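In: Got a sequence here, can you build the structure:
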Amino acid sequence: MFKRLMIGMLLLVTAATQAQDLDRLLNLRGYWKFSIGDHKEWAGVEYDDSDWEEIYVPRRWEREGFNGYDGYAWYRTTFSGDELEKEGAHYLRLGYIDDVDEVFFNGVKIGFSGGFPPDYYTAWNAKREYRIPNELLNYDGENLIAVRIFDKGGEGGIYSGEVGLLVADAAYNEMYSLEGLWKISRRDRDEFADVDYDDSRWEDIVVPSNWKTIGMRNYKGFAWYRKEFEMPSGGKETEFTLIGGYIDDFDEIFVNGVKIGETNDGRRIGRSRSFSELRIYDIPEGVLKPGKNTVAVRVEDIGDNGGIYRGPVTIIPSRIVTKFTREFRFWR
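Out: Model (predicted):
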């Protein structure tokens, strides 16, 4: 039980952290642009923040001249695409943030932790690390990071930990990371596995993370996850495996409406070990298509924390699964 509770406390741990070494590509500690208040356009690349204050990151904003301030604030910084590696998988590490955050890269939301009002819940003690989708990276110009924060009380801001851009060696050219934003519903319907189901009104959740990150505390039962991703045409690989990370407690996973695997040892809480098993399911040949594809995951939690709580969550050529999982187990 103690091990189970400790695992449930790992809110945001990415596959790259566990499966392989991450090299620090760019140190982002230093002075960022900063403004109190809250406006959606502040996430945008075109917004002019030249008249904003500057604040040191990481450091509590009270210690940077904003003593006693509680509420919304934004941070912005830019860096040159010359720093990026075209063959790498990039991650943004933001240390610890008090209390709630949303993170935008070149104007697109790539992750969040905690809950903004009116459904407020803090994530002050969760490490922030978000995968940056390759399609958002500007290799030939400037890249923008914008962070929206809400602090309810006490000290606030990006207050401690490593802040920087990291890169994982892209040893696997046809590996498709599924980490990042997914859709989630607390209902349980068979139609949620269908490739054409409209999940646009579902809530967002970051994968991997547990249900606490979206305020689902003490929730037991079923929830569905869905994510759409792109596969380019012209790839050489024909056989793929989905690595579904660690799921608390039981799961069924569907790719383009086809069930590819499940894990359920049928035991009760305290005896079940399904939460500690890495999900590795082969995808039948022909199920994946060039263009848009959909993954749907039915999760059942029988107690404590729930969800797809730890990576790696990825689709990988079947021929290198053994190598990948061996490296993963070494680095975890």
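
In: going forward, measure contacts between C-alpha atoms and count neighbours the same way
Out: Fine.

In: Helix, strand or coil: sort out residue 329 for me.
Out: helix (DSSP: H, G, I helix; E, B strand; the rest coil).

In: Could you verify my assumption that it touches residue 19?
Out: Yes: the pair formed by residue 329 and residue 19 meets the contact definition of CA atoms under 8 Å, at 6.8 Å.

In: Neighbour count for these two, which is higher?
Out: Remark: of residue 329 and residue 19, residue 19 carries more neighbours, 20 against 11, as counted by other CA atoms under 10 Å.

In: now that one: how far from residue 160?
Out: 24 Å (CA to CA, to the nearest Å).

In: Residue 245 now?
Out: Residue 245 is 28 Å from residue 160, by CA to CA.

In: Then residue 55?
Out: On the measure of CA to CA, residue 55 and residue 160 end up 14 Å apart.

In: higher neighbour count, those two?
Out: Taking neighbours as other CA under 10 Å, residue 55 and residue 160 compare with residue 55 leading, 20 against 16.

In: I figured the more buried one hits residue 31, correct?
Out: Yes: assessed by CA under 8 Å, residue 55 is found in contact with residue 31 at 5.2 Å.

In: Is the residue nearest to residue 34 when sequence neighbours are not counted within a helix or a strand, and which one?
Out: Excluding its sequence neighbours, the residue lying closest to residue 34 (CA to CA, 6 or more residues apart in numbering) is residue 75, at 4.7 Å. Using DSSP states H and E, residue 75 sits in strand 71-80.

In: Show me what that strand is packed against.
Out: Counting contacts by 3 or more CA pairs under 8 Å, 6 or more residues apart in numbering; DSSP states H and E, strand 71-80 is packed against strand 30-36, strand 142-151.

In: Check which helices and strands the last one is in contact with.
Out: It stands for strand 142-151. Checking 3+ CA pairs under 8 Å, 6+ apart, strand 142-151 ends up next to strand 71-80, strand 89-98, strand 100-105.

In: To check against the first, give me the structure of this:
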Amino acid sequence: MITQKFLPFSYIFDKVKVPFFIVLTGAVAFETLPLILGYRLPEIPINIATTLGIAISILLSFKIGQSYDRWWEARKIWGAIVNDSRSLVLQLQLYLEAENPVIRQMAYRQIAWCYALTRSLREQEPMVDLDGLLPADELDGLRRHKNVPLGILGLQTASAKQLSGSELLDNFSRLQIDETLVRLTASMGKCERIKNTVFPTNYRKGLHLAIYLFSIFLILSVPLQLSIVLEIVIVVVLSMIFFYLEKAAYLLQDPFENLPTDTAMTAISRTIDINLRQLLGETELPPKVQPEDFYLM
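Out: Sure, this is the predicted structure:
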């Protein structure tokens, strides 16, 4: 998640460097070849570039809106995960005796679930952060799972069922815990839906082509008869604005790709870790995740 209002120029340029050099090369070629070869390129009315620029602006506005909706939905899902994680431990503390070891066991499983889900969505090894949170036999069983977060929820469900079977939970209490586990499962499914739903690639390719055509029409437009250097600068700057906005929307549409524009799942998971440990009465807490340069993961 981007945490600064102003991004480093190196980061911005890195996102548009390929189209920058393509547009710059094309603009220089269109301006210098007529001088070298001794003929004039056909002049195009400025209305064509203007109309195409308006169309690109509309398409970009739509794409940015759709991308932000996906990013914001991901952030809302993780907000719900924070609430349900806290609720699960509070419910266990309410319905069980304070000395019952299952409270700590299920709380640590919930912490492990958040870390595992974070790494799973980013296509990283989900078992990395689980040592010390789960016993060895549970870790061995989870290594055989293709979906580790789902396996952890299965362990939580089994513990809830065991509590109910031993009559430590009445039917009402079990129902409340079951509903919390169902909401956590639903949140995981929503994240997986966003992760696995691909934004149409043809849309992006068409938009790229339109921006390249815009730069060509702009440099050939009749009213844009300025000095060669000034024309090149204007064409490159206007084109790069469009390209950067398109790239920003592209990065925002996938909030689980281990990029600076990601939903800050690591930081959120660490917050859940700290909160649940405090509810258990622990005093040795892990540190909060700090921003890396201009973003928070």
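
In: what TM-score comes out when they're superposed?
Out: After superposition, the two chains reach a TM-score (TM-score structural alignment, normalised by the length of structure 2) of 0.21; 101 aligned residues with a CA RMSD of 5.8 Å.

In: just to revisit the earlier point, out of the helices and strands packed on strand 71-80 of structure 1, which is closest to residue 89 of structure 1?
Out: strand 142-151 (15.7 Å; CA to CA).

In: what helices or strands is the helix or strand that comes right after the closest one leaning on?
Out: Going down the chain from strand 142-151 of structure 1, the next helix or strand is strand 157-168, by DSSP H and E. On a contact count with 3+ CA pairs under 8 Å, 6+ apart, strand 157-168 of structure 1 meets strand 22-27, strand 53-57, strand 89-98.

In: Out of those, which is the most enclosed?
Out: strand 89-98 (a mean of 23; mean count of other CA atoms under 10 Å).

In: I'd like to check the angle between that one and strand 157-168, please.
Out: 170 degrees (axes from the mean of the first three to the mean of the last three CA atoms, to 10 degrees).

In: picking up where we left off before, and residue 261 of structure 1, which of the helices and strands packed on strand 142-151 of structure 1 is closest to it?
Out: strand 89-98 (27.0 Å).

In: tell me what that closest one is packed against?
Out: Against strand 89-98 of structure 1 (3+ CA pairs under 8 Å, 6+ apart) you get strand 127-131, strand 142-151, strand 157-168.

In: Who are the packing partners of the following helix or strand past the longest one?
Out: Looking back up the chat, that one is strand 157-168 of structure 1. Once the chain leaves strand 157-168 of structure 1, the next helix or strand it forms, by DSSP H and E, is strand 176-177. Applying 3+ CA pairs under 8 Å, 6+ apart, one finds that strand 176-177 of structure 1 makes contact with strand 307-317.

In: Put together TSV for the helices and strands packed on strand 157-168 of structure 1, with distance to residue 227 of structure 1 on each row.
Out: Conversion of those to TSV gives the following (distance: least, CA to CA, whole Å):
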stretch	distance to residue 227 of structure 1
strand 22-27	25
strand 53-57	32
strand 89-98	19
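
In: my read is residue 71 of structure 2 is in a helix, agree?
Out: Yes: applying three-state DSSP, one finds residue 71 of structure 2 inside a helix.

In: That one: neighbour count?
Out: 22.

In: Show me the helices in the stretch 1-150 of structure 2, by range?
Out: Using DSSP state H, counting those that start in this stretch, the helices of the stretch 1-150 of structure 2 run over residues 9-37, 46-95, 101-121, 136-142, 148-165.

In: Quick one: closest of those to residue 279 of structure 2.
Out: Across the helices of the stretch 1-150 of structure 2, closest to residue 279 of structure 2 is helix 46-95 (CA to CA), at 7.7 Å.

In: quick revisit: quick check: angle from the strand holding residue 75 of structure 1 to strand 22-27?
Out: Using the same axes, to 10 degrees: strand 71-80 of structure 1 against strand 22-27 is 90 degrees.

In: got the angle between strand 71-80 of structure 1 and strand 142-151?
Out: Using the same axes, to 10 degrees: strand 71-80 of structure 1 against strand 142-151 is 160 degrees.

In: How about strand 71-80 of structure 1, which residues are buried there?
Out: The neighbour-count check on strand 71-80 of structure 1 (16 or more other CA atoms under 10 Å) flags 72, 73, 74, 75, 76, 77, 78 as buried.

In: and if you look at stretch 67-77 of structure 2?
Out: So for stretch 67-77 of structure 2, counting by 16+ other CA under 10 Å, buried means 67, 68, 70, 71, 72, 73, 74, 75, 77.

In: before we move on, back to that, I'd like the helices and strands packed on strand 71-80 of structure 1 as JSON lines, with mean neighbour count and distance to residue 293 of structure 1 appended.
Out: Shown next, in JSON lines, are those (neighbours: other CA atoms under 10 Å; distance: least, CA to CA, whole Å):
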{"stretch": "strand 30-36", "mean neighbour count": "18", "distance to residue 293 of structure 1": "38"}
{"stretch": "strand 142-151", "mean neighbour count": "22", "distance to residue 293 of structure 1": "28"}
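
In: can you put the ones you listed in CSV and add distance to residue 261 of structure 1?
Out: Listed next are those as CSV, based on distance: least, CA to CA, whole Å:
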stretch, distance to residue 261 of structure 1
strand 30-36, 46
strand 142-151, 37
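
In: Ok, which of those strands comes nearest residue 104 of structure 1?
Out: Evaluated over those, closeness to residue 104 of structure 1 peaks at strand 142-151, with 5.1 Å, by CA to CA.

In: nearest residue to residue 150 of structure 1 other than its sequence neighbours?
Out: residue 72 (4.5 Å).

In: cool, residue 160 of structure 2 as well?
Out: Nearest one to residue 160 of structure 2, counting by CA to CA, 6+ apart, is residue 174 at 7.0 Å.

In: Name the next helix or strand following the strand or helix carrying the one you found along the chain.
Out: Using DSSP H and E, residue 174 of structure 2 sits in helix 171-196. Using DSSP H and E, the helix or strand that follows helix 171-196 of structure 2 in sequence is helix 201-219.

In: So which elements touch that following helix?
Out: Using 3+ CA pairs under 8 Å, 6+ apart, helix 201-219 of structure 2 sits against helix 9-37, helix 46-95, helix 228-252.

In: And the contacts of it?
Out: Helix 201-219 of structure 2 has contacts (CA atoms under 8 Å, 6 or more residues apart in numbering) with 23, 26-27, 30, 44, 46, 48-49, 52-53, 56, 59, 224, 231-232, 235-236, 238-239, 242-243.
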